[in-house]
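Enquirer: build me a model from this:
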Amino acid sequence: MTLRTTILIMSAFGVISDSILIAFYPQFFELRYGLASSVHVGAYIAAISIAVMCMLPVWARVARRVETMHLLAYTQLAATAFCLLAIWAPTVEAYWLLTMLMFMTKASYLLMFPYLMRLEPANRHSVTIGLLSVVIHIGAIFGAAVGGLALQEFGPRFCVALMAAGDLAQFGLCTYLIRSGRVVRVLSADEGERAAPAPRRTPEALSALLKLSLLMFLFDFSAYLVRPFFTVYWEARTGISDQLLTGVIFAIPGIVALFALALRHRMASQPRWADHTLLNLVIGAGGLALQASESLWLIVLGRCLYGWALYQVIVKLEVTLFKVSTPAFYARDFGVTNFFQNLGVLLSSFSAGYLVDWVGVPTSFVIAAAGMLLTAVIDRGWFGVDSRHRTSAEVCHA
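Expert: Have a look, this model is predicted:
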């Protein structure tokens, strides 16, 4: 296997591990510890975001002294150990402690993204980002489906064991790359960059990075506001309690992402409307609003529209990041934008728990749709009017 292929497979295992329970935490905590609080579930998912957003910059700094793949091998092995211990956590407090340590250590696998982008030529960034996005969506599909089946047939402890298996697979692949000599060492290049005069960031570049980070924050807040309770909502709305089917419905956005990627590769050039950020944000808002319907088929249609928008916008935002950044700042800038993205997920998870208690899940969909429309308005104001930022982000906006 090539280095790029192995990194893509590692990313898939990381996403699968994360996705096994992400759709089923309400059911998990009720089955395992007898807790049925929506606020507790929202707080737990928010805590995961805090763990990742705080530790990724730390791992990025450590990676300036330790080769990325060696660092990943150590941290994924530690994550496996914490996850295995969590299988037998006797109390919910112990489970919180062990799994938070797990997420803190496994957050380092996100460094694979800027590491891979440093090795790819600039003209292949959009292709690589598209592949990574699809790998993430495939992982989410598989993880949600397997998680639903495992929870239904084998119980919550088995789901945690599957998460540990995903982390262990990443450790194994890291070890394979190191021992096979396929790892590309970047510290020597970094030492040369540090010895040279420090590159200066222009005010325009810093402004574009900050605006992009804030845009990612609002987009992620809106896109993931409904995620923690969708599976419970689906089963209550439809009366269907098959958790395997629920996992598949939850994963519909990933299935649509695969279709979008196939369409992109089969066509010499995408239609202008398919590549229009404003239109895709409006489509996403419509998809979120449709999911508040009482009709099963409108909910499914809403998931499809939401999935299309999610794929298109995420890819374009990531392409924009590597357009406004430079190789020397890839890991640092990725850490900045990832911080804002996780902050958006953090606040959405906290908000989701309270919103569900206060106004119910259907209204949460409407609020998320309004947030998506606000993202579209801000996007047009920042990247559609100011020609300087339009130049730096032209690949992302129509």
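Enquirer: can we go C-alpha only for contacts and neighbour counts from here?
Expert: Noted.
Enquirer: and the helix or strand containing V313, how far out from the chain's middle?
Expert: When elements are assigned from DSSP states H and E, V313 belongs to helix 296-324. Distance, stretch centre to chain centre, for helix 296-324: 12 Å (C-alpha atoms, centre = their mean, to the nearest Å).
Enquirer: want to put them side by side, so please do this one too:
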Amino acid sequence: MRVIRWSLILMTLVSVMADTMLLPFYPQFFEESFGVSDPAHAGWYIAACCTTVMLCFPLWAKVARRWHELPLWVVTQSVSAVLGVMCYLTESLLTFWIVSQLMLMMKASYLLIYPFAIRLEGTGKIGGFVALFAVLMHIGTISGAVLGGYLLQFWDGRDAYLVMIASDLVQIVICIALMLALKIRLTEPGYTPAEVADTPRSPMVMKLAVVAMLFYFSVFLIRPFFTLYWADISFAPWNGEFPSSLVYAIPAIIALLTVVWQRIKAPQLTSQQLLIRGLLVILVGLVLQGLGDPLWTVIGRLIFGWGLFMGVVHIEVLLFAHSRPERFGEDFSRVHLGQNIGIILASFAAGALVSDVSHIAVFAAATAGIVAVVMVAWRLGVFARTAGPEEPDHSIKDAEEAIS
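Expert: The predicted structure follows:
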């Protein structure tokens, strides 16, 4: 079990780092690689990426009922590596759009790592494992943003696809090694369709999907053009791509420090209480970032990072608290659908706001969005405590125990 756990951790880190390198820099990437300077184009592309993943992930979850996840990932990662080579070589914008979306269709299967790992771990440490994967996502985001900024400033944005290809190859090797060690067969699912059908579905799952949609819409509004916003309000030498990537990564760094602090002093609050606190902290962070001052923006990023981590972790803790192992993949795909709808809408809205109004308008819209999240979550009963024998340990302190 420990070998599987560490292998999944490594796969998650590698994939997140590689796949998020260009996320803060798509406006610069399209201008440098294809001569497209319209900021709305980057918003449309990010929206298309989210749509592709959103539609394909539930399909991969159904495929995983028949095929074991490990051989499935070998196939999808192999195809992804080939498509990554085509993305690196093409000089046609249309070809890049088509091939990159096909590549994301394959990469959508990677999301099965999350419910697969939690299903293996069992329900006893769901809170800790959710926090662990949130930390892994943030570590990958930090590494990806810094590496992406470095490539764009000192090399070529296309080189990011070479890193993606290398990450696919690393994951293929890991999966094959695990298959050989565990003697995994191709058609060996972790659960049967009959077991899924016999498991009741919680109505709270769809409520959390709605909350996740509004939450991710709000927090993702400021992402696509944040590095451009920082370049506008800062001054040399802090307005280059590499320094911008460091400021962009501040929330991820704060997430890591939050885990360290809560390892020392574990919170004595429920996930519902921590979610409310996180949303209120996000509001403060958004207001400070939208003041247009570099110092207040950095302070706002620090505050925003803490709230963002609390929001992401405890929405998912509540999801798995209301789900069952047989439905983890299916229920997670529903909440993930809500997340991606929010991200898609945010991509469209961010591009329109930046083009027609200003960068600061994005922060105002995001603030209003978080207020809406609080109101809707309260109305749907998400903040109401639901204690029971199946309720997991919500302490983030378990994150370290989950990998020990």
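Enquirer: and the next helix or strand past the helix holding V313 of the first structure?
Expert: Downstream of helix 296-324 of the first structure, the first helix or strand assigned by DSSP H and E is helix 330-358.
Enquirer: compared with the second structure, how much does whichever helix or strand comes after that next one deviate?
Expert: The C-terminal neighbour of helix 330-358 of the first structure among helices and strands, as given by DSSP H and E, is helix 361-383. When the second structure is superposed, helix 361-383 of the first structure averages 1.3 Å from its matched positions, counting by mean C-alpha distance after the TM-score superposition for the first structure.
Enquirer: run through who's touching helix 361-383 of the first structure.
Expert: 211, 215, 218-219, 221-223, 225-226, 229-230, 233, 277-278, 281-282, 284-289, 291-293, 352, 355-356, 389-390, 393, 397 (C-alpha atoms under 8 Å, 6 or more residues apart in numbering).
Enquirer: do the same with stretch 98-106 of the second structure
Expert: So stretch 98-106 of the second structure is in contact with 48-49, 52-53, 56, 76-77, 79-80, 83-84, 86-87, going by C-alpha under 8 Å, 6+ apart.
Enquirer: now, which of the contacts of helix 361-383 of the first structure lie within helices?
Expert: Under the assignment DSSP state H, the contacts of helix 361-383 of the first structure contribute 211, 215, 218-219, 221-223, 230, 233, 277-278, 281-282, 284-289, 352, 355-356, 389-390 to helices.
Enquirer: would you mind getting the average deviation of the helix holding V313 of the first structure from the second structure?
Expert: Here the mean offset of helix 296-324 of the first structure against the second structure after fitting is 0.8 Å, by mean C-alpha distance after the TM-score superposition for the first structure.
Enquirer: list the buried ones in that helix?
Expert: Using 16 or more other C-alpha atoms under 10 Å as the test for burial, helix 296-324 of the first structure gives 298-324.
Enquirer: try stretch 335-348 of the first structure
Expert: Quick answer for stretch 335-348 of the first structure (16+ other C-alpha under 10 Å): 335-348.
Enquirer: likewise stretch 101-110 of the second structure?
Expert: So, applying 16+ other C-alpha under 10 Å, buried residues of stretch 101-110 of the second structure: 101-110.
Enquirer: and which of those residues is nearest to V16 of the second structure?
Expert: Y110 (9.7 Å; C-alpha to C-alpha).
Enquirer: just tell me what M102 of the first structure corresponds to in the second structure.
Expert: For M102 of the first structure, the aligned position in the second structure is M103, judged by TM-score structural alignment.
Enquirer: oh, that last question was meant for A331 of the first structure, not what I typed.
Expert: Match for A331 of the first structure (TM-score structural alignment): G329.
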